[in-house]
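1. The sequence and its predicted three-dimensional model are supplied below.
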Amino acid sequence: MHTLTDTVTLPNGATLKNRLVIAPLTVCLSDANGYVTPQEVDYYASRTGAVGMYIAGCSYIQPNGRGWLGEEAIYDDSFIPGLSKMAAAMKRNGTKAIMQIFHAGRMAEADAIFGHDLVSAGDVAAPLEGYRTPRPLTEEEITDVIKNFKAATIRAIKAGFDGVEIHGANNYLIHQFFSPHSNTRTDRWGGSLEKRAAFPLAVVEAVLCAAREAGRKDFIVGYRLSPREQWTPGITLKDTLYLVDKLASLQLDYLHISQSHIGSVATEQGYTDKSILAYINETVNGRLPIISVGNIQTRSDVEEALTNSDMAAVGGSALIDPNWAAKLLNNHDAAIRTKLAPEDCEILKVSPLAYKILSSRAPERIL
């Protein structure tokens, strides 16, 4: 088993100083137009420095890709100065700063996209209260989205980030293309499992191309995925292992597995003998590092996570206690905060909306 203080060398040669990661957590501190605010920079600065890698909350790659107000944008060069301040704040003490890039697709809230069309792979609304029916992206628009992921990567490089994480999890657009629930297409982007995987793989290739063209061999490119889906028809673990195998064959630097709990077990026939994470680890077979996340709060949780992954990531724990990682690394476990109260928000630099999200534990918002 790995030890949390071990260094990690990624496939591109970049080295992380330990196996602890702060997971992407949208804290709703950007302004109404998606520009990074001083409060947002302060938030990231207050939580970095101890972990090996810090992944910022998702940044939307085009105007109709924002999920909700408070997210930072990366679809125009005018956002680079603010993002540069964020990256610089996150890179303290050698921590690697990663920008997560995404498009919300059908999960976008109406007031977040300012009248732009709600789009997805198909015309099926998320089966949750209050979510609207999207229109399917055209072939030309799909090509544009892929180009925008590439352009966002170039901006992340210019802003000084050490890498990007492609957000293919948590019911957002890339996930929607892979899902048989949301992808009802009959063209080359939908239908069979192979065709549903085409869009995620095309985005990965575009992002990797951006890093190559920039001459940044040390630029980290990761991919985040959710191994299951909560509705029917939905992504099965068998589907996920197909995609995992394809992703592990590309020049990615890590695979980030988004779950509500690191020990989650599948219920589908043929995949109940061990945890979902163990099946994914078996499929990857050492081809690239795996990051696990899901209700990690204590040292024993980290140790459990590292049995089937190379790095352990926390979101809510770092939000509640900015010094979570430092306390763990210095064996001050008993001093770790475990609860967040409204009156703590100001001193912990947490927005009221982020507190509300954390308190509700809405899965499509927390990770």
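-> Here it is on my side, so go on.

2. drop to CA atoms for contacts and neighbour counts, all remaining ones
-> Will do.

3. Specify the local secondary structure of residue 87.
-> Following DSSP: H, G, I helix; E, B strand; the rest coil, we place residue 87 in the helix state.

4. neighbours of it, just the number please.
-> With neighbours defined by other Cα atoms under 10 Å, the count for residue 87 comes to 25.

5. Second structure follows, compare the two:
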Amino acid sequence: MSGDEVATTPALFTPITIRGLTIRNRVWVPPLCQYSVTARDGVPHDWHLVHLGAMAAGGAGLVIAEATAVNPEGRISDHDTGLWNEEQATAWARITRFLHSQGAASGIQLAHAGRKASIWPEPMRRPGSQPLDEGGWPTVSASAIAFDGYAEPVALDEAGIVQVIDDFRSAARRAVDAGFDLVEVHAAHGYLVHQFLSPLSNVRTDRWGGSLENRARLLLEIVRAVRTEIGELVPLFVRFSATDWTPGGWDEEQTATVAGWAQNAGADFFDVSTGGLVAAADIPVGPGYQAHFAEYVGERSDVPVSAVGRITNARHADDLVATGRADAIMLGKAMMRDPHFALRAAHELGAGTAMWPYQYLRARPEVNDGEW
């Protein structure tokens, strides 16, 4: 193959290697909460297999399972998935086997919702927290400051913080045992780790609050604990909200600084989103509206990053990777609307048909007058 031919390969469909894992392309599925565990036991089931499996069959390079709680109290709602026991790990193993059979890498986002836990699940969504006498539970956070309209949380004490770190460690071990290729720590969208990072939700005066170093301590301790547990070959991602979109809050400069610290602690890749901490934040939403935050963090800290947020077409996604503004693209709602987005993007960009499942080969545009 000539140099010119190599250069024509769309950037979006070049593989990327992170530690011991090679991912076939840069079309990635971010964690997408499904609120579908109606048994309320944290165990993923057929819906999760089909939801995630369809995207793997549809050509995605990496499929990251939804925000999965490291303990029961860390669930956003009682319909969320978990990874605090072996029954859950066994159920996840069935899903990772299928993702691998389709050529996709599998990841899982480990999370604790903190003060945004114990809300009504999607099928019965109501405002505010789920009351204790209707299945809810007390919530915790960095400080006893409620999210707008939710119940006031209890500020975690030292023992509680140490337990959270250990819960992330244990869940990471179960994730690897269940066959996940990588682990992502959720430090975004106003959930517990983000609550520690932001000065708007963390007014502590001990070693877990105050300075940036102290507010970042929980994340860095979790990263170190997870890295120790999963070994040297398994990639470790961190998802950040790069800004609270609110004066005096968490911002991209702090994100870039802490990303560098997290990389030194053992993290490999940074999934950059925004918002979630302040309910009334004014967010200027539009096509690719968060991508420049990923670019900022990547350049400022010299770390690999993915972009997310209203990226809905192949050429936009490819341009972000080709120009070095992001190393990969997370496509959430676009993939929910079209689980075969990666196959369609490959067709539009001329990337070939190698990702097509053999069961679907006869549906390729190349054998159907070029029509998608």
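-> Happy to help now that I have it. Just so we're clear, the structure is a prediction, and the values are computed from it rather than from any experiment.

6. Can you give me the TM-score here?
-> The TM-score (TM-score structural alignment, normalised by the length of structure 1) is 0.81; 316 aligned residues with a Cα RMSD of 2.2 Å.

7. Which stretches in the stretch 1-150 of structure 1 count as helices?
-> Assigned by DSSP state H, counting those that start in this stretch, the helices in the stretch 1-150 of structure 1 fall at 38-45, 80-90, 139-159.

8. which of those helices sits most buried?
-> Highest mean neighbour count among the helices of the stretch 1-150 of structure 1 (mean count of other Cα atoms under 10 Å): helix 80-90, with a mean of 22.

9. follow-up on the earlier one: dump the helices of the stretch 1-150 of structure 1 to TSV, plus distance to residue 285 of structure 1.
-> As requested, the helices of the stretch 1-150 of structure 1 are exported to TSV (distance: least, Cα to Cα, whole Å):
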stretch	distance to residue 285 of structure 1
helix 38-45	34
helix 80-90	31
helix 139-159	28
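
10. nearest to residue 318 of structure 1, of these?
-> Closest approach to residue 318 of structure 1 among the helices of the stretch 1-150 of structure 1 is made by helix 38-45 (10.4 Å; Cα to Cα).

11. Which part of structure 2 matches the closest one?
-> Using TM-score structural alignment, helix 38-45 of structure 1 lines up with residues 46-53 of structure 2.

12. what's the helix or strand hosting residue 347 of structure 2 packed up against?
-> Here residue 347 of structure 2 sits within helix 341-349, counting by DSSP states H and E. Helices and strands touching helix 341-349 of structure 2, by 3 or more Cα pairs under 8 Å, 6 or more residues apart in numbering; DSSP states H and E, are helix 314-322.

13. Show residues contacting the helix it packs on.
-> Here helix 314-322 of structure 2 makes contact (Cα atoms under 8 Å, 6 or more residues apart in numbering) with 10-12, 311, 326-329, 345, 348-349.

14. of those residues, buried ones?
-> Among those, the ones that count as buried by 16 or more other Cα atoms under 10 Å are 10-12, 311, 326-329, 345, 349.

15. Give me the aligned partner of residue 201 of structure 2 over in structure 1.
-> That one, residue 201 of structure 2, aligns with residue 182 by TM-score structural alignment.

16. Surely that match touches residue 134?
-> No. The pair residue 182 of structure 1 / residue 134 is not scored as a contact, 9.7 Å apart, by Cα atoms under 8 Å.

17. out of those two, which sits in the busier spot?
-> When neighbours are counted by other Cα under 10 Å, residue 182 of structure 1 and residue 134 differ, and residue 182 comes out ahead with 25 against 21.

18. Would you map the strands across the stretch 1-150 of structure 2?
-> Assigned by DSSP state E, counting those that start in this stretch, the stretch 1-150 of structure 2 shows strands spanning 16-18, 21-23, 27-29, 62-69, 105-111, 140-141.

19. Highest mean neighbour count out of the ones you listed?
-> Comparing those by mean count of other Cα under 10 Å gives strand 27-29 as most buried, with a mean of 28.

20. after superposition, how close is it to structure 1?
-> By mean Cα distance after the TM-score superposition for structure 1, the fitted strand 27-29 of structure 2 averages 0.8 Å away from its aligned residues in structure 1.

21. Where in structure 1 does that strand align, residue-wise?
-> Going by TM-score structural alignment: strand 27-29 of structure 2 matches residues 20-22.

22. what do we get in structure 1 for residue 178 of structure 2?
-> Under TM-score structural alignment, residue 178 of structure 2 pairs with residue 159 in structure 1.

23. One more: residue 333 of structure 2?
-> Counting by TM-score structural alignment, residue 333 of structure 2 lines up with residue 316 in structure 1.

24. Looks like its match contacts residue 357 (just checking).
-> No. Assessed by Cα under 8 Å, residue 316 of structure 1 is found out of contact with residue 357, at 10.3 Å.

25. out of those two, which sits in the busier spot?
-> Using other Cα under 10 Å as the criterion, residue 316 of structure 1 and residue 357 rank with residue 316 on top: 24 against 18.

26. Identify the residues contacting that one.
-> Residues in contact with residue 316 of structure 1 (Cα under 8 Å, 6+ apart) are 25, 358, 366.

27. Over to residue 203 of structure 2?
-> Residue 203 of structure 2 sits next to 142-143, 209-210 when contact means Cα under 8 Å, 6+ apart.

28. Look at residue 15 of structure 2 and say how many residues are nearby.
-> Counted with other Cα under 10 Å, residue 15 of structure 2 comes out at 12.

29. Now which residue in structure 1 aligns to it?
-> Applying TM-score structural alignment, one finds that residue 15 of structure 2 aligns to residue 7 in structure 1.

30. so what's its match up against?
-> Neighbour list for residue 7 of structure 1: 15-19 [criterion: Cα under 8 Å, 6+ apart].

31. Could you measure from it over to residue 109 of structure 1?
-> Plainly put, residue 7 of structure 1 is 40 Å away from residue 109 of structure 1 if you go by Cα to Cα, to the nearest Å.

32. again with residue 57 of structure 1
-> From residue 57 of structure 1 to residue 109 of structure 1 the distance is 17 Å (Cα to Cα).
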